[in-house]
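> Sequence below, structure please.
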Amino acid sequence: MEILTILESLEDLIEKSSGVPFSGKCLVDREEVLEIVKEMRLKLPDDIKQAKWIKEERQKILLEAQKEANNILKDAENKIASLVDEHEITKKAYEQSNEIVSSAQKNAREIRLGAREYADSVLNKVEEILTDATDVIKTNRKELK
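Predicted coordinates for the structure are as follows:
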């Protein structure tokens, strides 16, 4: 993500700045800091759009998984209906349909959990970046005052 690169450049600027004796403060070039903050503002919408896209993709994946599960269930029901005539075949069909349904539900659950974890991970990372950026901006504003 580009925002991480920008944050690293801000961090480098602060680390390379001259320190104020007998305090934990440093002197930074106001123009450089403001330029980095401006660049961060320009890049943040891209990261937010990416997070929104990930959320939408997660929804699509969940819907596709549900459709696939429904299709598998319908296929299983159709197969059962065609095999009802013979008892032994019917018994076997019920077993297979239960396995198919169980497998479809398991696959749908795994896909759903994976999509949620991925979306949560990305949104968490974006939240961390935004929090870090906000903290840096607040700190810089305090130092500028």
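> okay, CA-based contacts and neighbour counts for the rest of this
Fine.
> tell me the contacts of residue 14?
26, 28 (CA atoms under 8 Å, 6 or more residues apart in numbering).
> measure it to residue 72 for me?
58 Å (CA to CA, to the nearest Å).
> again with residue 92
Relative to residue 72, and taking CA to CA, residue 92 is found at 17 Å.
> Neighbour count: those two, which is higher?
For residue 92 versus residue 72, neighbours defined as other CA atoms under 10 Å are more numerous around residue 72 (18 against 13).
> The helix or strand harbouring residue 5: what's the following helix or strand?
Element membership for residue 5, per DSSP states H and E: helix 2-16. Next helix or strand after helix 2-16 toward the C-terminus (DSSP H and E): strand 18-19.
> Check which element follows that next one along the chain.
Immediately after strand 18-19, counting by DSSP H and E, sits strand 26-27.
> Contacts for that following strand next, please.
With CA under 8 Å, 6+ apart as the criterion, strand 26-27 contacts 14, 17-20.
> Longest helix of this protein, counting residues only.
Counting residues, the longest helix found in the chain (DSSP state H) is helix 87-144.
> in stretch 122-137, what counts as buried?
Within stretch 122-137, the residues that count as buried by 16 or more other CA atoms under 10 Å are 122-123, 126, 129-130, 133, 136.
> contact partners of that stretch?
So stretch 122-137 is contacted by 3-4, 7, 37, 47-48, 51, 54 (CA under 8 Å, 6+ apart).
> Can I have the buried ones of those residues as a ChimeraX selection?
The buried residues among those can be selected in ChimeraX (16+ other CA under 10 Å) with this line:
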select :3,7,37,47,51,54
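> Next, the structure of the following sequence, for comparison with the previous one:
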Amino acid sequence: MLRPKQPNIEPNHNGGNPLSEEYPNGISYDGDATPTGGVDLQQELNRLEEMILSGLNIPLTRCTLVDEDKLLDQLDFIRLSLPEAFQEAAGVLQEKEEILLQAEEYGQQIVDAAQAKRAQILDESDILRQAEREAQQMRQQVQQECEAMMQETLTEIDRKRRACQQEIEEMRRAAVAEAEAIEQGADEYADSVLENIEQQLQEMLRIIRNGRQQLYPDNSKGHNSLPPKKK
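Below is the predicted model:
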């Protein structure tokens, strides 16, 4: 409870009562008994302690004489300063809560960003693994197609090789048959030519004999003549 203030009976320069008083620390308060300016409660409590310790000690007792007015004024000043201190403390707490909230939001943003980055990395890893699987499948498919094409090519080459060998064999047989036919025809032609020559020679011998017989009719019996060759 605030100690009631005694009205100051000393008039001011204008002839009226003063509008404000000053506490021992020099900080003034307005008409509703509220201190103005910043207040350090720890310092004011220390000043209150100094006022008590600096009082007059009564010998053989634990009592101390202090100035009641100054002590009560200091207590009133501290009591009036408490709401402002509480308000400052509440402001500090609110600011602390805001800072903590901002820090929490910032931390949550960092966590969200990290989780998003992790999800992105996982998605990229999944995409890379999917791409590797597809590339492996494509490599296997291409390898199988190449092996199939190679096998088909080898089969076609072997088929064509056998066909060529068969054609060559047929051509060889045809050439041999044709050569045999030509050889047989040549033999027949040669035999025919020789036979024709032989006939011509026999005809010439016959003509020669006839001519000699006509030249030497008497000696025709004495000369050996070749008998005509029978056909």
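> So of the contacts of stretch 122-137 of the first structure, which two are at opposite extremes in space?
37 and 54 (25.5 Å; CA to CA).
> could the contacts of stretch 122-137 of the first structure go into TSV alongside distance to residue 63 of the first structure?
Listed next are the contacts of stretch 122-137 of the first structure as TSV, based on distance: CA to CA, whole Å:
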residue	distance to residue 63 of the first structure
3	31
4	32
7	37
37	39
47	24
48	23
51	19
54	14
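> Of the contacts of stretch 122-137 of the first structure, which is the nearest to residue 101 of the first structure?
residue 54 (28.4 Å).
> Map the closest one onto the second structure.
Using TM-score structural alignment, the equivalent of residue 54 of the first structure in the second structure is residue 92.
> tell me what whichever strand or helix holds that match is packed against?
According to DSSP H and E, residue 92 of the second structure maps onto helix 68-215. Contacts defined by 3 or more CA pairs under 8 Å, 6 or more residues apart in numbering; DSSP states H and E place helix 68-215 of the second structure against helix 41-53.
> can you name the residues of the first structure that the helix it packs on overlays?
Counting by TM-score structural alignment, helix 41-53 of the second structure sits on residues 3-15 of the first structure.
> how close does the nearest residue to residue 33 of the first structure once chain neighbours are set aside sit to residue 54 of the first structure?
Excluding the flanking residues, the one nearest residue 33 of the first structure by CA to CA, 6 or more residues apart in numbering is residue 10, at 7.0 Å. According to CA to CA, residue 10 of the first structure stands 27 Å off from residue 54 of the first structure.
> Kindly report the same for residue 135 of the first structure.
25 Å.
> before we move on, back to that, buried only: go through the contacts of strand 26-27 of the first structure for me.
Here, 16+ other CA under 10 Å leaves residue 14 buried among those.
> biggest separation within the contacts of strand 26-27 of the first structure, which pair?
14 and 20 (12.4 Å).
> Could you check how far the aligned residue in the second structure for residue 35 of the first structure is from residue 151 of the second structure?
By TM-score structural alignment, residue 35 of the first structure lines up with residue 73 in the second structure. Separation of residue 73 of the second structure from residue 151 of the second structure (CA to CA): 114 Å.
> Equivalent analysis for residue 82 of the second structure, please.
100 Å.
> Compare these two (neighbour count), which wins?
residue 82 (15 against 12).
> Chain neighbours aside, what residue packs nearest to that one?
Using CA to CA, 6+ apart, the closest residue to residue 82 of the second structure is residue 41 (7.9 Å).
> so who does residue 94 of the first structure touch?
So residue 94 of the first structure contacts residue 80 (CA under 8 Å, 6+ apart).
> redo that, cut-off 10 Å
76-77, 79-80, 83-84, 88, 100 (CA atoms under 10 Å, 6 or more residues apart in numbering).
> Also residue 69 of the first structure?
63, 75, 100-108.
> what residue of the second structure takes the place of it?
In the second structure, residue 69 of the first structure lands on residue 107 (TM-score structural alignment).
> pretty sure residue 91 of the first structure is in contact with residue 79, am I right?
No. Using CA atoms under 10 Å, residue 91 of the first structure makes no contact with residue 79, being 11.9 Å away.
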